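Asker: Could you work out the structure for the sequence below:
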Amino acid sequence: MDSESRIRAAIEEHWRASERGDIEAEHAVYAVDAILDYPQSGERFRGREAIAAQRGGHPADRHFTVQRITGHANVWVSECVITYDGVPSYSVSVMEFTGRHVAHETQYFAGPFDPPAWRAALAEPMPGRTVTGT
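Answerer: Okay, here's the model as predicted:
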C-alpha cells in the first residue's frame, strides 16, 4: 500500500472509531506530540493525551458522518457533519501528517443556516439535502 493510501485508510478509521466511541482507535492517528487547534474558540490542545481527554470528556451524544476526504502528500481535509445531541455542526478538519501520524490538525465548525430568499432562483439543493427558509 502506498503512503497516500495508508494515510486515507488511517483517516477513514479515525472517523469510524469516532462514530463508535472507540477513543483509543480514534486517537491512534495522532503523533504523541500532535497539536489540535480550534480557531473559533482559540483553543490549542497539545499532545495526543490532551486531544483524547478533551474529546473523551464531551458530554453530548455525538455522531460523525463523513461527506468527503481529499488530500495529497502530507495535507488532508475531511468534510464532516458532526451531530451533538441531534443538532448538526458542519466541520472541516485539516490534518497535516508527518510520516504516518497527524502532527497538526485544525478543525473548523459551522452551524446550518437558512439561505436568503433573494438567491432562491439561483440555487438548487445539494444532493441529499433540501433548501429551507425560502
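Asker: from here on, contacts and neighbour counts on C-alpha atoms
Answerer: Will do.
Asker: So which residues make contact with the lengthiest helix in the chain?
Answerer: When the chain is parsed with DSSP state H, its longest helix is helix 3-20. With C-alpha atoms under 8 Å, 6 or more residues apart in numbering as the test, helix 3-20 has contacts from 23, 25-29, 62-64, 66, 69, 72-73, 100.
Asker: Alongside the first, I'd like the structure of this one:
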Amino acid sequence: MTSSTDPRTTNLRETVESFWAAAEDRNWTAFADTLAEDVVYTLPQTRERVSGRERYVEFNREYPGDWHLRIERIVAEPGQVVTWLHFTVGLDEMYGISFFTGDAEGRVLTITDFWPEPYEPPVGREHLVERY
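Answerer: Presented below is the predicted three-dimensional model:
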C-alpha cells in the first residue's frame, strides 16, 4: 500500500487540479504546461482519439459553447487520478468521469473521458429508492 504522501500521487493530483483550473480559465498556455508532449486523449463513447499536446489543446480551445466545469471529486493514487466533474454548456448540465495517467515528470500522459447521459430508471424499484 502506498502512503497518501507519495510524491507521485501528490504531483499528478496537483497537475490534474491545475489542468482543470486552466481549462475553466481558458488559460491555454497553463493548460498545455500540464500535458506531456505525447499526451493521448480518448473518448470511448464516440470512438475518438486525439494525440499530441498541440492537437489536444486546440481540441479544447475550439470546444463550442459557453462551457464551465467544477470538480466534484478527485481520487488519486500513484500514477493515476480520477475526477468526477460537473460540466455545463449554456443551460445543459452533465457529469463526466475522467481517468488520467502521468509521465515520470508528473505531467498528464493519458486522459480517458466518459460522459454518461442521464436516463429514467426501470419501473418496479420505486419502493427501494429515493429519487433526487
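Asker: Identify those among the contacts of helix 3-20 of structure 1 that sit within strands.
Answerer: Those of those mapping onto strands are R62, H63, F64, V66, I69, H72, per DSSP state E.
Asker: Quick check: of the residues you listed, which lies closest to E124 of structure 1?
Answerer: Set against E124 of structure 1, the nearest of those by C-alpha to C-alpha is V66 (21.6 Å).
Asker: tell me the contacts of that closest one?
Answerer: Applying C-alpha under 8 Å, 6+ apart, the residues near V66 of structure 1 are W15, S78, E79, C80, V81.
Asker: got a markdown table for those residues, with secondary structure and distance to D37 of structure 1 too?
Answerer: Listed next are the contacts of V66 of structure 1 as a markdown table, based on DSSP: H, G, I helix; E, B strand; the rest coil; distance: C-alpha to C-alpha, whole Å:
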| residue | secondary structure | distance to D37 of structure 1 |
| --- | --- | --- |
| W15 | helix | 18 |
| S78 | strand | 15 |
| E79 | strand | 16 |
| C80 | strand | 17 |
| V81 | strand | 18 |
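Asker: what's the closest of those to V92 of structure 1?
Answerer: V92 of structure 1 lies nearest to E79 out of the contacts of V66 of structure 1, by C-alpha to C-alpha, at 4.7 Å.
Asker: The residue mapped onto S41 of structure 1 from structure 2: which element?
Answerer: For S41 of structure 1, the equivalent position in structure 2 is taken to be T46, counting by TM-score structural alignment. Counting by DSSP states H and E, T46 of structure 2 is held by no secondary-structure element, helix or strand.
Asker: Find the helix or strand that the residue most central in space within structure 2 is a member of.
Answerer: Among the residues of structure 2, the one closest to the centroid is S98, at 3.6 Å (C-alpha atoms, centre = their mean). Using DSSP H and E, the element containing S98 of structure 2 is strand 92-102.
Asker: Show me what that strand is packed up against.
Answerer: Contacts of strand 92-102 of structure 2 with other secondary structure elements, assessed using 3 or more C-alpha pairs under 8 Å, 6 or more residues apart in numbering; DSSP states H and E, are made with helix 7-25, strand 80-89, strand 108-114.
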